[in-house]
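Participant: give the three-dimensional model of this entry:
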Amino acid sequence: MATHPLQLQMAELVLALVPDLTRNLQESIQQAIKHKNMGLQEAWARRRQRFQMEFETSLRPALAQVRQGLDPLAPRRQVAMDQLALVDEHQALRDVGIAHVVELATEANRSELFRLQNFFAGLNQNSQRPSREPNPLRPALFARALSDALSGSDLRAEGHYSLMQAAAPALAAALAPIYTALGEVLARERLTAMVSSVDLGNSPRRPLSSVPGGLDNLRQRVEAMESQRLSLGSGQGPNLLQRLYDQMLADPHLLPPVKAQLARLQIAVSRLAHHDPQLLRQQDHPTWRLINAVAAYGAAFQDAQDSRLRDFLQFLEDQTELLINSPAPNRQQFENLQRLIDGFIARQARERSGSSTAALAALERERQRGPWAALLREQLDAQLHSARISPSVREFLLGIWVDVIVQAMVLEGHEARSVQELVAVVDELVESLVPKRDPAAQEKQRHALPALVARIEHGLHSIALSDSKRSAILKGLAQQHARALRGLGESTAPEPAWIKETEVKRLLDERDSEFGSVWAHAEVNRAELPTEPLPLADARLRDEAVGQWLRHLQIGGWFHLFVNSHWLTAQLVWVSEGSQFYLFVGQDATDRHSMTQGALAQLYANGLVTYLEQEGLLERAVSTLMQDLDP
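Facilitator: Below is the predicted model of the structure:
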């Protein structure tokens, strides 16, 4: 599809402004870092000289995609259906830093961004799958470039996050001229009136927690007003239940088929209200929990014809029919239906994890990585006790090769044939390094070496060693094999630097810092997230709040969460035994993300993940009615 002329014009304008943006940003960061601690100043000093190049190297290709009418932040499937994208706490903290930058930049340029959002939404309105974030020039584009420019192997996740925090105000200010210029483009085209600069969605709205008394308080106020109306001879208006239901059914988040089922359920709810006075007093009444659950599940779908939604609504319709036909609906029946719905949603969610069975099993085994490595290292150490090998080979087998074997155990199971073959490499390598003086033995060994080296090289490819490190290891082994084939014993000359004990340990440390996961990260859609960071100063209270939230997660629930620099709406479909790993699946079955408990806790603590039903349909209706009653 051809690029719209205005989008092309905007992209070229931003490309022209990139040099000024980069210089201003670098100077602003320099000023901000002056007032920070020495650690941050040193980290920035190592990046300052290359910052402009790194920032533009990340940003310019993305802007080139915008010129072509593409969204560089749009999700791309990068993994196969039987693989997962594992996000650990370090990746999650990186995402927290990006989200912080986006939040500040959005607040600083809200009016301009709102107009751009409306303009690009208009361009995409005829799209079959319109994006929830149609603006391809949104702050996340620049925040990701900033994150890339500040990254480095010398900086751990916490240090990178601190740098992002320090640079966030600088980027927010540096983007102001960019968005002002883009707004002027709309003004010259006389589109300003069509894309109002007033962000109606940002009007102040009283949070639910500040509504005094919730449902029960609303009931008392409505009853008082009704009594006053009757005393004045005005007649009785609609009762509270009818008002609540009318307000809930008017909720813009409800899809038509979901609204139809809730309207049908109203028959049973109205009958229950006649003999259960607690219905309009208890906001956590099973009936309201049921209605909130139905609305929250329906809100997760954009397509009313989605087969999962249709199956769910058919199940609800069958159960609603039983309630309507019941002689006298009671609280227990609604509570039972709530459990049935939870079970149905959980079963449906587990079915969505079926294509990832092998990867999920690997995730279950992931938590055994440490114990397996320790046990295997102990066993090999005993096995190699009397082996005539150099210290460097011993370090290799007890270090890097142990990790190769454990990696295979995690991916395929500890009894897999591939694991046994990797274990067998240990004896074969030791035997291959024994000096051969007999010509026949030398010839036999010479023919066997290529296969052995190929297996070692294949094993090294399974872990995150760089090409240079892998080549150095293979070169060192080749030198020792050459000596063995010549019938020479262990060399008395100093060993190459790559095989010194301290160097091997350094390689292991570097490899550990680079090896985030055995699963590649996949990009996902971004959507708005109505959450706030936990306002707890005490670390212990904060940890307790996070732990309590994690314990109450249920399979089948839908969430908004920020993953790999994107917002997405996804369903929790699997939790590992021990709750160390979680699997989320988006609307698209290929949109799958697994994460560690630490990553999920990091997102929750920073307000970057929430249940869709955090503010339920009933609570929204109560909030609206309470505000309508205010003078």
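Participant: could you use CA atoms for every contact and neighbour count after this?
Facilitator: Fine.
Participant: contacts for stretch 463-471, please.
Facilitator: With contact meaning Cα atoms under 8 Å, 6 or more residues apart in numbering, stretch 463-471 is reached by 403, 404, 407, 457, 460, 507, 511, 514, 515, 518.
Participant: wasn't the second one part of a helix?
Facilitator: Yes: under DSSP: H, G, I helix; E, B strand; the rest coil, residue 404 falls within a helix.
Participant: gap between the host helix or strand of residue 446 and the chain center?
Facilitator: Assessed by DSSP states H and E, residue 446 sits inside helix 439-461. Relative to its chain's centre, helix 439-461 lies at 43 Å (Cα atoms, centre = their mean, to the nearest Å).
Participant: what packs against that helix?
Facilitator: helix 400-412, helix 417-432, helix 467-485 (3 or more Cα pairs under 8 Å, 6 or more residues apart in numbering; DSSP states H and E).
Participant: among the ones you listed, which is the most enclosed?
Facilitator: Mean neighbour count, computed with mean count of other Cα atoms under 10 Å, is highest for helix 400-412 among the helices and strands packed on helix 439-461, reaching a mean of 22.
Participant: now the other sequence, so there's something to compare against:
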Amino acid sequence: MSLGPHRALALTARVSYLDALIKGVHGLVQACTDGARLLASQSAEPGLYTRRRDLVLDLPRAVPAWEAALDTRLQLALRDLRLGRSLLARVAGADAVDIPLTLVDDHVMERDLSASRLAQAVADLTGSEYTDLNARLQAVGGPVESSGTQVDVLSVGWLARGVVDSWHDGGLAAAHWQTLQNVLQHEVAQWAQEAYHVANKALLDQGVRPEIDLRPFIRRARDAGVALTRPGDVDDVGGAGFAHSGAHWGAHSGTHSGAPARTAPAGNSGLQPLGRPYEETRLMTQTPAMGRGQLQSQAMLGKLAALVSRQVPGFAATAPMPSSSSGQASPSAARVSPGLGQAIQRVTEVVRRQADTQPGTAPATPDAVLQDLRHSQKALKDAAATPVERATIEIVALLFQSILQEERLPAAIRVWFARLQMPVLRVAVTEPDFFAATSHPARMLIDRMGACVMGFVAGEHDSEDALHDEIKRVVQVVEAYPDTGRRVFQTVLGEFERFLETYFRDQNQASRMGVSLAQQVEQRETWAIQYTIELRKMLETVPVHDGVREFLFRVWADVLAHSAVQTGQASEATRELKRAAADLIWSASAKTSREERAEVLRRLPPLLKLVREGMVRAGLGADAQDAHIQALNTALAAAFSARSAPLSSAHLREVTQRLEALDELLPDIAAMELDADTLRDLSGHESENLEVVAEGGTMPTPAMQAWARELQIGAWFQLDYRGRREQVQLAWQGLNKQLSLFVTPQGRGVLFQMHRLGAFLQAGLLLPLEEESLTTRATRQALAKLDADPARLLN
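Facilitator: Predicted structure coming up:
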């Protein structure tokens, strides 16, 4: 190869690298902003908490300038590279380069240190990708080099310096950089790693050093201790999953029903946040990316299709088929041959008679129903008109053999699942994408129902309840509409999801108490937040002693909310507490006359008694009550010495009237914006039947938070908390999914706030009980049997 092509290839790699960086600028900035908000939602010592809150307040104003500065720097570098110009390095103290000896300003030194630390973080994470790129560049004109005043755009030092300078050029302070430093280092390293990957791919596509193994991103992300992939993300090279920052450019999202279980060292509920965000995943050396299970399921379907296609050339299960929004298959779907259709109908009747339990007779067993299905399989294959139909019959039979032999499913449920085999067979024959898409509604329905009952201990919970009745109803509806294809599966799947929304709240004996308590917690929190907001508005122009003002905002709003939940917003008890708030405001205003002071002394004992009773009902401990009473006494003492502001009778009348009408100002609870910034410490709501998770886990990444939002009601998990390892079921999610309730089989509720749920998922303290869905596991077993004996497809 001549020198010219060598240089062209090296230039292509650098241009590809800069292009990738430019495309990811917005995602990088957004990921850092999300990380800042996440930090601000975490508990911390007061000074650090204040710095994080200040950062969140300042970021929105400065982010556009920072993003523009970084994008401009990269665009100029790309222009100079294409024009053949050299890039000049920015030397510390560059403004005074003509002076041989001078003191370096502190801000210059801080900037250099920040850039150095950032460069080291990028180098640590991108080591393998960067090494591969160097090896390829050496084959086409030399590795990455930086010397003197000239730098290579591929060097981590040039990139780190550009990010730091852009941060300051955008008007962001060095103190803010220090507050967000760990998040910045992590996100920039991920951003750079993806860009190096793109540069490697550009050279690999030209045949440069193909023998170098481009290790899949998923492995490197795991080794480095981060797993930020959203479930369903796939790499654009080879289909392997990879982890990346909040910038999702270059990835393709797929549908998914949840994340797989993750293998992690045994954790404990006392695990605390580490010094570096996301660093806890360094403890988990065998943790796959969250989307890997979905990718593996899809890959397994691809293997199945390839194996069957080799044996049955007409088997066309290559890609999901387009469908309408109503769930009906496209007009290009195949039709069941008349002979096979009649045979399916006969087998359906046989299985239905076998599964229907007559009064006074023993219920059917899964083994007996499975035996009937096996005997019917030959009749089905004899009735099939084409090799594709015979192969489809065999595959579906193998899938259901696996499902019906799954002992973790209650026996009664397996019998009803058996009755789905013929409707599924009809759909599989008419819609080839049943074997190509994990999102096919028939698969999703089986997986969803199976996941809700998979956590039951074998031999227990076989007795019928509302969930079993709903599964029966779903199966009967599917049987009643055999010719509607995927549409009936899509319809009953939606109905099943809606059923679950009320089942755990109203009908499940184990979860009803926990869900009720969790809803009360959410309602109380929502009203307390709104009471606080309205009190702040109300007292904004009213002269109120600071001690009383803080008591009303921090304590009395929660007391009012508790009373509203327990007795109703319009109850006499709640109105009495509102009048107490008005009395406190008046009592703490300046008292200059003897009559006013005498009136305060007369009203004070019953007022403080009512205040203490309200705090007791709201669950405050004795020490907290004493502290608040002491603070109120201090405020009243200031009133007696006339050091507080006076309150006119007009002001007092206005405050009293607005307090009485406070409930009319509150919005509908469903419209309340409940999020991590407004939710307070919920540990005060803990009771015998409800545990509130207030500690444990480690700082979650934005992707972990996204995963926590995507958990499905009814799914089972393994929870490690307070020295116990037990199975729990997700039974309820609150407004905006900021609260999630898990229930043990014994009925004890465990309540998580969103950020704590992400922390437990990330630390491996909360693990999905099943690594694979029901149909994925069945497909794996069917694939193994077909691989061992492919001839059974047509025999």
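Participant: before we move on, the earlier item: dump the helices and strands packed on helix 439-461 of the first structure into JSON lines; add distance to residue 453 of the first structure as well.
Facilitator: Conversion of those to JSON lines gives the following (distance: least, Cα to Cα, whole Å):
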{"stretch": "helix 400-412", "distance to residue 453 of the first structure": "13"}
{"stretch": "helix 417-432", "distance to residue 453 of the first structure": "9"}
{"stretch": "helix 467-485", "distance to residue 453 of the first structure": "8"}
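Participant: please name the residues that touch the spatially most central residue of the first structure.
Facilitator: Central residue of the first structure (Cα atoms, centre = their mean): residue 563, 2.3 Å from the mean position. The contact partners of residue 563 of the first structure, by Cα under 8 Å, 6+ apart, come to 87, 92, 95, 523, 524.
Participant: can you say which of the contacts of stretch 463-471 of the first structure are buried?
Facilitator: 403, 404, 407, 460, 507, 511, 518 (16 or more other Cα atoms under 10 Å).
Participant: between which two of the residues you listed is the distance greatest?
Facilitator: Largest separation among these by Cα to Cα: 507 and 518, giving 18.4 Å.
Participant: check which helix or strand residue 691 of the second structure maps to.
Facilitator: Using DSSP H and E, residue 691 of the second structure maps to strand 690-692.
Participant: go on, residue 38 of the second structure?
Facilitator: Counting by DSSP H and E, residue 38 of the second structure is found in helix 25-40.
Participant: so how far is that helix off the chain centroid?
Facilitator: 16 Å.
Participant: now do the strands in the stretch 451-600 of the second structure.
Facilitator: Remark: no strands are assigned in the stretch 451-600 of the second structure by DSSP state E, counting those that start in this stretch.
Participant: name the nearest residue to residue 293 of the first structure, ignoring sequence neighbours.
Facilitator: Excluding the flanking residues, the one nearest residue 293 of the first structure by Cα to Cα, 6 or more residues apart in numbering is residue 613, at 7.1 Å.
Participant: which residues does the one you found contact?
Facilitator: So residue 613 of the first structure contacts 292, 293, 296 (Cα under 8 Å, 6+ apart).
Participant: what's the match for the first one in the second structure?
Facilitator: Alignment of residue 292 of the first structure against the second structure is given by TM-score structural alignment, with residue 447 as its counterpart.
Participant: now for that match: which residues touch it?
Facilitator: Residue 447 of the second structure neighbours (Cα under 8 Å, 6+ apart): 773, 774, 775.
Participant: residue 513 of the first structure: which element?
Facilitator: Per DSSP H and E, residue 513 of the first structure falls inside helix 501-514.
Participant: buried residues, that helix. List them.
Facilitator: 501, 504, 505, 507, 508, 510, 511.
Participant: pick the one among these closest to residue 104 of the first structure.
Facilitator: Distances from residue 104 of the first structure to the buried residues of helix 501-514 of the first structure, taken by Cα to Cα, are shortest for residue 510, at 33.7 Å.
Participant: how close does the closest one sit to residue 596 of the first structure?
Facilitator: Distance check for residue 510 of the first structure against residue 596 of the first structure: by Cα to Cα, to the nearest Å, it reads 22 Å.
Participant: and what of residue 357 of the first structure?
Facilitator: Computed as Cα to Cα, the residue 357 of the first structure to residue 596 of the first structure distance reads 17 Å.
Participant: swap in residue 443 of the first structure?
Facilitator: Separation of residue 443 of the first structure from residue 596 of the first structure (Cα to Cα) stands at 51 Å.
Participant: those two: which is more packed in?
Facilitator: Taking other Cα atoms under 10 Å, residue 443 of the first structure and residue 596 do not tie; residue 596 has more neighbours (20 against 12).
Participant: once you drop chain neighbours, what's closest to the more buried one?
Facilitator: Nearest non-adjacent residue to residue 596 of the first structure, counting by Cα to Cα, 6+ apart: residue 581, 4.6 Å away.
Participant: identify the residues contacting whatever residue of the second structure lines up with the one you found.
Facilitator: Superposed on the second structure with TM-score structural alignment, residue 581 of the first structure falls opposite residue 739. Contacts for residue 739 of the second structure (Cα under 8 Å, 6+ apart) come out as 522, 733, 751, 752, 753, 754.
Participant: map the fourth one across to the first structure for me.
Facilitator: With TM-score structural alignment defining the correspondence, residue 752 of the second structure maps onto residue 595 in the first structure.
Participant: test my guess that residue 281 of the first structure contacts residue 219.
Facilitator: Yes: with contact defined as Cα atoms under 8 Å, residue 281 of the first structure and residue 219 form a contacting pair (7.3 Å).
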